[in-house]
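Got a sequence here, can you build the structure:
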Amino acid sequence: MNAPVIQDANAWTEREQLEFFGSPEFAGILADVVRPMGLADARVTVAELHHRPGAGVSGVFEATNGSTTLYLGATAEKLEVVPEGTVHLDSGQGSVIVWLHPADPLLPGLPLATTPALVEEHWGGGRAIEELRTLAYRPLRRAVMLARFGDGQQLFLKVLRKDAELLHEKHLALLAAGIPAPIPAGPPIDGVLAFHRAHGVPLAEDLMHAPELPLAPQHIIGLLDALPQTLLEVPARPAWSDRLGWYGHAAQTAVPDQAGHIGELLTRLARILETAHRGELVPSHGDFYEANIFVENGTITGLLDIDSAGPGYLVDDLACFLGHLAVLPDLDSRYGRVNGYFEAYAAAFEAELSNRGVCAKGLYARAACVVLSLVAGARDEANPDWHAVALARLALAGQLLARAE
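Purely as a prediction, here's the structure:
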């Protein structure tokens, strides 16, 4: 993919980026990009859009002529270096970089993790690969692939832009401390780290089907208390509440008709967070919620996605859990019991934090920040009801804030 570099246009807002990426105009531009690749008259549609506050909008696009399908990545983020093989476009408002998947400019290991022959070579151990599929992909950030081999064994391949060695060390530290983190299948290769599958099922599944509380709050608190002290030595990452302004901006960008209401929520939340004591600095998971916890018969059997693990606060991990729990009933009607589960977990977390000198208002304010961070993600042009989903999440954030005031 080669094209002349066009000078950057004037800076554009992230709201303008979001609208442009979802527009027929941009779809037509991408159709012209793939035309020389043999896809004449291709139909281009948005597969995913991702808005990173303060950085810009990126997306994945499908281009097909009915018989051949290609995927393109695009970003409005400003990259320090524009790699060869990318197309640099001018939208008239700002610049966009486009690449042919999987040649992500900041994920050099993505071609390795998406090529079956290479996955077999590096992780197959003589086994043939039967399935290789993408579970998650955030352009310029990370990707997760599932590789299934002929003997039924599965590996998860996590593609990182940086810190793959550090993540490998974190896994080894958690395993040494008795935490059931996924077991690495060796050191990272070109920024790709492979893991064996955790035992059990995601807590999200048990929350959907269990007739009673599927995991005791004491098990959750005990797991977090058992995180190794060595995590205090790694670089800290900000909690959701520390990035309140970023996520508020993303929500206002995604749902502009609610910008005033969101601004009011931000002001009220910031006022509480200024004085809400967080407790002692402790080892923290950093992204602790039901999808990252595997369970079996009421016992925790897996703790996933420890990329953000490091110095933090118990109240932030518990707030992350509650915030994600609160949105589940709106995702699927089968989460009907979760409202009751939420109250049980909230009461237990309140009591535990009170014993540690941390008041409940900080817990609920931080849970509200987590829900607010999920508002922008509700925007999905393929879902005609996305606006209602976003409004529901804003209402939940308001309800949690009301508990804190």
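
alpha carbons only for contacts and neighbour counts from here, please
OK.

now the helices for the protein?
Under the criterion DSSP state H, the chain contains helices at 14-21, 24-34, 110-113, 116-119, 164-176, 203-209, 217-225, 244-254, 259-273, 314-331, 338-355, 360-373, 386-404.

which non-adjacent residue is nearest His249?
Nearest residue to His249, sequence neighbours excluded (CA to CA, 6 or more residues apart in numbering): Pro53, at 6.7 Å.

Quick check: the gap between Leu244 and Ala63.
36 Å (CA to CA, to the nearest Å).

Next, the second sequence, to be compared with the first:
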Amino acid sequence: MPGPTADPDLALLTGPSVPDILGAALTPAGGTLRGWSLRDVDHRPGDRTTASYVVRVAWADEEREETFAATVSRRRPEDGLVVTDGDRFIQVWRFPFDPELPGLAAACFPSSVADVLRGLGLPPDGVQLRVVSYRPRKRAVVEVVTERQRLFIKILRPTQVRDVDSRHRVLTAAGVAVPRSLGWSDDGIIVLAPLRGTPLRTALESGTTALHDPAELVTLLDRLPPELAELPRRRPWSAHAEHYAGVVAAAAPSLGVRARALAGDIAAELARYEGSGDEPTHGDFYDAQLLVEHGAVSGLLDIDTMGPGRRADDLGCLLAHLSVLATGGFPAAAGAHAALTDWLPVLDRRVDPAELRLRAAGVALSLATGPYRAQDPGWEKATTDRVDLVERWLEAAASAGAGRAESPLIRLS
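Presented below is the predicted three-dimensional model:
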């Protein structure tokens, strides 16, 4: 269970009220709560907080584990079961019946997936499903394997799906190796063809950088079609440092003052770049979004966040993720350390070295919320370590700004 928090919404969905919240959903359906644990927490101070749970439920016919989720906000949700204390509204649901992802249920049962495949003119024989990822209220990915093919169903909010399909088609036409869209539906489903290759994060577990030429990373981004720069501008991860400092402070109050001070430094330095940059950018460019094969990049995933920005946004995002892998005791730590050492001089030649490190600092602060969100064992220490990482990135940015970019990027030990 998480430690104590002063944030009332976070405390509501992670503390002693949870059995009552889950019971309010289970009892009318004929289920009895036998136990629960936190699976995931998405906290947005002053807006909405969402938590998901692994729940042990006794039904009339059997006892089993299921995934439930709940959201608390000051605005009444439009659909689904809602509980209120007069000031806050709590919405509860059972996976896969997410009220903001209406296509999710259809993607989680073989019979309805077979109907989706038939509608696309694809053979539906022998459908087998595996849930790859689920972020409550946001998105999910389900792998579909039939007797003749392997596909992925991505489930989004219905308002997003047409735009995401269009992006896939624009990139495919431009020759960028992204999953080819096979079709979409109004309820938020998009069906994607698979790509060749191994996720870069997995390849880094070999202890090597997994790429023969890191300049391929820059070339891939520079090949993004110019139409992407005409899309609506999204603020990059690094520009949300103050928000993520608030999330860290809510989960780990002892880190609040330090996290907010670091966020203030990042925001002050980034102010000179605010709203500038018209290069096509990926928006969430890091190891999990890249596929590699035979030492070369073979694919790019999750293009939902693409739009105009600065190349340093993408490259700083990549470096921040690599630095977390290198310092966090992950299987890919040695490979990520090698990649940081080998790739940084190449990336420095494409963008300003000081800005690159500053962007990495901002993204690292966003990643400091990850251990608590995922409820990792020992998340308190992991959060502290990532805040330390933010500070070291800022120090590296200051050194680069003083003309010492050739110095080691960061103390990784």
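
TM-score them against each other, please.
The pair, once superposed, lands on a TM-score of 0.88 when counted by TM-score structural alignment, normalised by the length of the first structure; 385 aligned residues with a CA RMSD of 2.3 Å.

most neighbours per residue, which of the helices of the first structure?
Mean neighbour count, computed with mean count of other CA atoms under 10 Å, is highest for helix 360-373 among these, reaching a mean of 28.

relative to helix 244-254, how tilted is that helix?
Helix 360-373 of the first structure and helix 244-254 are oriented at 40 degrees to each other (axes from the mean of the first three to the mean of the last three CA atoms, to 10 degrees).

dump the residue contacts of the nearest residue to Thr209 of the second structure once chain neighbours are set aside.
The shortest distance from Thr209 of the second structure to any non-neighbouring residue, by CA to CA, 6+ apart, is to Ala339 (4.8 Å). Shown in contact with Ala339 of the second structure (CA atoms under 8 Å, 6 or more residues apart in numbering): 208-209, 322.

before we move on, back to that, any chance of the helices of the first structure in JSON lines, plus distance to Asp151 of the first structure?
Putting these into JSON lines (distance: least, CA to CA, whole Å) gives the following:
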{"stretch": "helix 14-21", "distance to Asp151 of the first structure": "42"}
{"stretch": "helix 24-34", "distance to Asp151 of the first structure": "38"}
{"stretch": "helix 110-113", "distance to Asp151 of the first structure": "19"}
{"stretch": "helix 116-119", "distance to Asp151 of the first structure": "15"}
{"stretch": "helix 164-176", "distance to Asp151 of the first structure": "25"}
{"stretch": "helix 203-209", "distance to Asp151 of the first structure": "26"}
{"stretch": "helix 217-225", "distance to Asp151 of the first structure": "33"}
{"stretch": "helix 244-254", "distance to Asp151 of the first structure": "44"}
{"stretch": "helix 259-273", "distance to Asp151 of the first structure": "51"}
{"stretch": "helix 314-331", "distance to Asp151 of the first structure": "35"}
{"stretch": "helix 338-355", "distance to Asp151 of the first structure": "37"}
{"stretch": "helix 360-373", "distance to Asp151 of the first structure": "40"}
{"stretch": "helix 386-404", "distance to Asp151 of the first structure": "41"}
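
Out of the ones you listed, the one nearest Gly191 of the first structure is which?
Smallest distance to Gly191 of the first structure across the helices of the first structure (CA to CA): 5.5 Å, for helix 164-176.

mean offset of that closest one relative to the second structure (after superposition)
On superposition with the second structure, the mean distance recorded for helix 164-176 of the first structure (mean CA distance after the TM-score superposition for the first structure) is 0.8 Å.

what range in the second structure matches that helix?
The alignment of helix 164-176 of the first structure onto the second structure (TM-score structural alignment) spans residues 161-173.

once the structures are aligned, where does stretch 234-248 of the first structure end up in the second structure?
Using TM-score structural alignment, stretch 234-248 of the first structure corresponds to residues 231-245 of the second structure.

How far does the matching stretch stretch from one end to the other?
First-to-last distance for stretch 231-245 of the second structure - CA to CA - comes to 28 Å.

Now which residue in the second structure aligns to Glu274 of the first structure?
In the second structure, the residue paired with Glu274 of the first structure is Ala271, using TM-score structural alignment.

any idea how far that match is from Ala368 of the second structure?
Using CA to CA, Ala271 of the second structure is found at 22 Å from Ala368 of the second structure.

Comparing those two, which shows the higher neighbour count?
Per other CA atoms under 10 Å, whichever of Ala271 of the second structure and Ala368 has more neighbours is Ala368, with 26 against 10.

corresponding residue for that one in the first structure?
Aligned partner of Ala368 of the second structure by TM-score structural alignment: Val375.
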